[in-house]
Structures are given as structure tokens and as C-alpha cells.
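Visitor: Okay, here's the prediction I keep looking at, along with the sequence it came from:
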Amino acid sequence: MRSDFQGRHALVTGGGRGIGRAIASSLKDAGARVTILGRDRAALDRAVSEGGAHRGLTADVTDAASVRAAMSEAAASDGPIDFLIANAGAAVSAPFSRSGEDVFRRMIDVNFMGSVHAAQAALEPMTKRGFGRIVAIASTAGLKGYPYVSAYCASKHAVVGFVRSLALETARTGVTVNAVCPGFAETDLVEESLDRIVSKTGRSREEALSELVRHNPQGRLIRPDEVAGTVLWLCGDAAASVTGQAIAVAGGEI
């Protein structure tokens, strides 16, 4: 499989931590040249210095011009982008009655438009070369509903719909477009969710964790490397006929 990645350039948005960092590290270990994008310069530098990527560039995925400029710089430095992993995301938890327009717009801007901006910057060069892999990191929240995260669910459903549509447009171009949909995973976002549950409900951290993992029939959080392994397969030659899919990595939840 390593030959599938030698001489290829991968770019991972939100690659400085969590699932994005695990994906970047897996792609690098497989032989790809890896650029990570994010807003946190310190996290990007740390990931690069610890061997998780070759290069880190700052960009705000909600700003199309920022994404395009960073991706152009990455391509100029390390060659055209062969693998785009649109991973950057955010989550907000609140009852719908307290989820104003600003909450919905923030979730759409980061989770959905962040994926759109990255794909728009990467797609034309991919189709001209006749090769590319676009993988959006969605969520099981893009395949089902959860209470108290209506804005987040709406944004992730939008990502899955976008992937399925773009895959049909690009089916004859050599570019595949897929989504990976993790359940609750061992990430900073989930740690923050646990903190909120503890502070709002008075439950212990163990009780809060049990509340999250009850959705997973395996009774555990998903490991970032499990998500990375799925992404790696989708980027490899063996998955050339796999496009328009939303693959759940969720212990049987979906």
C-alpha cells in the first residue's frame, strides 16, 4: 500500500490535533508528503516537530480566500494536492430553543462551508490531472439525529449530502469523494463535551462518559487511529471505485 502514497501530497485541514493529527500522521507514515492546515499555530508547529506532518500552514476554513491562499502555497512548495482531507470542525451543544441563528451559522460555516472551501480549492487541479481523493470527516451526526446538537447535526448532514452530490459530478474524472462518519471519539471536542456535562449536571466524569458511549454498541469511544485507517484505505488505489459513500466508524451504532 505504501506505493500508493509515494510521491503524493496530502493536505489535512484541522490537522494539528485529534482526528486530523492522527490522519496526517498515518498519511505521512504511508509515504505521502503531508501539509496540515489550522488556526492554532502552536498546535501545527507541535505536530510538525513531533513528526506528524511535514509542513503546517495557518488558515481559517470559514474564509474561502484564506483556504485558497494556503492551499496554493502548499501546492507551490510540495506539489499538487492529491489527497484532500477536510477534517476541520467544531461542535456546539445547546437545546434548540437556545440555539440562535449565530449558532447555526457558526456550525454551517465551519463544518460545512469549511469542507466546501477546501474542495473548491483542490478540485480543479485534481480533475485536470485525472486523479484525486477528497475525504470529508463528517460524523454519525451526519447520518442520524442527536438531541441538543441540532445545529451540529444539520451541518454534518449537509457535509454528507455535499459529498454524495459531488461524487456524482466527478465520477468520470479520476477523483473520488467520500465521507467518514465517526461516532463519539477520543478527541478534544469530546473532552470538552464531558466537561460541559459534568458542570451542567453535577454527574461524575465516569457517568458523563457512560452517557456518551451508550450510543456505541461496543460501549467505548472511537480511537482517532481507527478513523485514520479508514481514510488511508479510501485514499489508496484499492478504493478507486469507492465514491459517494458515508462510512460510519462507530462500533455498529449506524
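Guide: Looks like it came in fine.
Visitor: CA only for contacts and neighbour counts going forward, please
Guide: Will do.
Visitor: Quick check: nearest residue in space to residue 212, chain neighbours excluded?
Guide: residue 184 (6.9 Å; C-alpha to C-alpha, 6 or more residues apart in numbering).
Visitor: these two touch, right, the one you found and residue 224?
Guide: No - look at residue 184 against residue 224 with C-alpha atoms under 8 Å: they stay out of range, at 10.1 Å.
Visitor: quick one: residue 141 from residue 246, how far?
Guide: Noted for residue 141: a distance of 11 Å to residue 246, by C-alpha to C-alpha, to the nearest Å.
Visitor: quick one: which of those two has more around it?
Guide: The neighbour comparison of residue 141 against residue 246 (other C-alpha atoms under 10 Å) goes to residue 246, with 24 against 21.
Visitor: what sits against the residue nearest to that one when sequence neighbours are not counted?
Guide: Spatial nearest neighbour of residue 246, chain neighbours left out: residue 179 (4.5 Å); criterion: C-alpha to C-alpha, 6+ apart. Contact analysis of residue 179 by C-alpha atoms under 8 Å, 6 or more residues apart in numbering lists 135-138, 159-160, 163, 244-247.
Visitor: For those residues, please prepare JSON lines with the additional fields secondary structure and distance to residue 92.
Guide: Output for those, formatted as JSON lines (DSSP: H, G, I helix; E, B strand; the rest coil; distance: C-alpha to C-alpha, whole Å):
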{"residue": "135", "secondary structure": "strand", "distance to residue 92": "23"}
{"residue": "136", "secondary structure": "strand", "distance to residue 92": "19"}
{"residue": "137", "secondary structure": "strand", "distance to residue 92": "17"}
{"residue": "138", "secondary structure": "coil", "distance to residue 92": "15"}
{"residue": "159", "secondary structure": "helix", "distance to residue 92": "17"}
{"residue": "160", "secondary structure": "helix", "distance to residue 92": "19"}
{"residue": "163", "secondary structure": "helix", "distance to residue 92": "23"}
{"residue": "244", "secondary structure": "coil", "distance to residue 92": "27"}
{"residue": "245", "secondary structure": "coil", "distance to residue 92": "26"}
{"residue": "246", "secondary structure": "strand", "distance to residue 92": "22"}
{"residue": "247", "secondary structure": "strand", "distance to residue 92": "23"}
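Visitor: dropping in the other structure now:
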Amino acid sequence: MLSGKRALVFAADERLAESVARHLGRLGAQVWVSGLDTEAVEALAEKVNADGGEAHPATVDPTDPHHVREYVAAVAAKGPVDVCFNGFELPAHSSGVGVPYRDLDPAVLTEALGEVIGAQFLTAREAARVMVPAGRGSIITVASTNGSSGRPHTGALGAVAGALEALARSMATEYGPSGVRVNHVRATRLSTGPMYYENALGRPVTLDEVAGTVAWLSSDVSGGVTGQVIEVSGGEHGLSEAVAARGPRRERHVELDLP
């Protein structure tokens, strides 16, 4: 499915990116895994290689423009870059989750937007820089379902997720004529504990299921798909949860004077 493809996986020291890297490797892609935790990235490369894949580890800060550009250029100098995925995650403890917006420090919101959007934008832009001349490539961004669910008390998570979806769509329009596809994966909260929200499957979505979707978007099988937000949530009904969280509804009666 991905034989001969060369893939960049940023923030590979995060859980989802690790699963993505292993999926891509099993499907035949050569994977360049990078992150800030050198030991974790090197351990991941060993796992990919043990699975029969081919992985090349590197220590890269996805929020550093110069570092990202130099790294992508170095990989591209050895051959085409076909896939770019960034699994950079925003820690819940630093995103204001659980704090009502009336009490949220504005700095939490602006810093989170700058850090996550900055990292996703940088890696996507630098990948596109080397993909456009080749006339092909697939860029995949990822965030939670908070960008569309309307859940309360999500701090910066909803704003970040919504912004990333918009970024992916705009990049897809800009790079589409050059043969470069850009899509966004809207992933549910990945939990091994009891679900406290509804979904159609009645169970949590797994890391491997999200990673499998990324692998599909990385392949030529999805060649006609760009500018899309692909939700992997098991059929989550986030809005109903958000409404339920408000408590008992107050009855309202509105008279309409219709002709």
C-alpha cells in the first residue's frame, strides 16, 4: 500500500505519532521519525525496524522554524518526501481544560494557539516546499473533535482544533494544483477508560484506528481526497454531551407573527 513511499512523522515521541509511524512502516513506507525525546524516538525506530519496516530517527523541535526547514531539506536531499504527519499534542494541563472561559487566562489560549498551530503549520509548509516541485505528496494534520463539538470548558483545545481544520482546507486549495494533498484527521479523545460520552459504536476509538486512517490518507488509494476533515470518533455525538452538561433546560415559548 505504501511501498516506496518516504514519510516524515513529527512529534514521534507522542502516542498517536508513534502508532502512525509503526503503521506506515508495516505498510512499506520508509519513515523518518523525529521528536524532542531522543531516547523515545530512537526506541520507536527500533520498533519500526523490528516490525520489518525502515525507520530513521532524529531529534527535531517541531516548533523551531530553522530546525524544521533544515531537517526537511536534509531528508529531501536523499529522495522525495511523499508524506508528512505531525502528531504534536497539546497537554491538557497547559490548555486550560476544565476552566470556564470567564476565568481562563488569555495567555493560555494565545500560547496554545501559537505553539500547536505554529508547529503544524511549520512542518506542513516545509514539507510542501519540497513536495510541490515533485508534483505530489500528502500532508496530514490532526486534532481532537473539540473543534466541532461545542463542548464546554475545553480551554484552548477547541480553538486549536478548529484553526487546524481551517488551515488544512486552505493549504489544500493552495497546493492542490501542484499535486499536493492536505487533509485533517479529527480524532476523538483516545481513552482506555470508560467512555463518558456517546458514540455509535459504544466503545472507545483506538490509536491504531486513527493511525490506520492516516495511513489511508498517505496512500495513493486516497488520491482524490484533499481539503477534507476526516472524523474518527466511532460516530461520536459530542454536541448532545455539551448540551447535557448544561443541566436541566429552561422552557421557552416564542410567539411568531407569520403571514
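Guide: Yes, it's here. Keep in mind the model is a prediction, meaning the values are calculated, not measured.
Visitor: hmm, back to that, what residue in structure 2 is paired with the residue nearest to residue 212 of structure 1?
Guide: Aligned counterpart of residue 184 of structure 1 in structure 2: residue 189 (TM-score structural alignment).
Visitor: same thing with residue 172 of structure 1?
Guide: Residue 172 of structure 1 maps onto residue 177 in structure 2, by TM-score structural alignment.
Visitor: can you map out the strands along the stretch 101-250 of structure 1?
Guide: 132-137, 175-182, 246-249 (DSSP state E, counting those that start in this stretch).
Visitor: Looking at those strands, spot the one closest to residue 53 of structure 1.
Guide: Comparing the strands of the stretch 101-250 of structure 1 against residue 53 of structure 1 with C-alpha to C-alpha, the closest turns out to be strand 132-137 (17.7 Å).
Visitor: Show me what the closest one is in contact with.
Guide: So strand 132-137 of structure 1 is contacted by 81-88, 115, 119, 123, 126, 159, 163, 174-182, 231, 234-235 (C-alpha under 8 Å, 6+ apart).
Visitor: out of these, which are buried?
Guide: 81-88, 115, 119, 123, 126, 159, 163, 174-182, 231, 234-235 (16 or more other C-alpha atoms under 10 Å).
Visitor: From residue 109 of structure 2, how far off is residue 10 of structure 2?
Guide: In terms of C-alpha to C-alpha, residue 10 of structure 2 sits 23 Å off from residue 109 of structure 2.
Visitor: no, scratch that, I was asking about residue 188 of structure 2
Guide: In terms of C-alpha to C-alpha, residue 188 of structure 2 sits 21 Å off from residue 109 of structure 2.
Visitor: Settle it for me: which of these two has more neighbours?
Guide: A direct count of neighbours by other C-alpha under 10 Å for residue 188 of structure 2 and residue 109 places residue 188 higher, at 22 against 18.
Visitor: Break down structure 1 into its helices, ranges please.
Guide: Counting by DSSP state H, structure 1 has helices at residues 18-29, 41-49, 64-78, 101-107, 113-129, 150-169, 188-201, 205-213, 224-235.
Visitor: Could you say which one of those comes nearest to residue 253 of structure 1?
Guide: So among the helices of structure 1, helix 205-213 is nearest, using C-alpha to C-alpha, at 10.1 Å.
Visitor: how far does stretch 222-239 of structure 2 stretch from start to finish?
Guide: Taking C-alpha to C-alpha, stretch 222-239 of structure 2 runs 29 Å from one end to the other.
Visitor: thinking again about what came up before, what sits against the match of residue 172 of structure 1?
Guide: Under the criterion of C-alpha under 8 Å, 6+ apart, residue 177 of structure 2 has no neighbours.
Visitor: Check residue 57 of structure 1 too.
Guide: Residue 57 of structure 1 makes contact with 35-38, 41, 44, 70, 74 under the criterion C-alpha under 8 Å, 6+ apart.
Visitor: Go through those residues and name the one nearest residue 130 of structure 1.
Guide: Using C-alpha to C-alpha, the contacts of residue 57 of structure 1 come closest to residue 130 of structure 1 at residue 74, 19.5 Å.
Visitor: Might one say that that closest one is in contact with residue 35?
Guide: Yes - taking C-alpha under 8 Å as the definition, residue 74 of structure 1 is a contact partner of residue 35 at 6.9 Å.
Visitor: out of the two, which sits in the busier spot?
Guide: Between residue 74 of structure 1 and residue 35, residue 35 has the larger neighbour count (other C-alpha under 10 Å), namely 29 against 23.
Visitor: aligned partner of that one in structure 2?
Guide: Here residue 35 of structure 1 is matched to residue 32 in structure 2, going by TM-score structural alignment.
Visitor: Residue 223 of structure 1 now?
Guide: Aligning on TM-score structural alignment places residue 223 of structure 1 opposite residue 206 in structure 2.
Visitor: I'm done for today, thanks for sticking with me.
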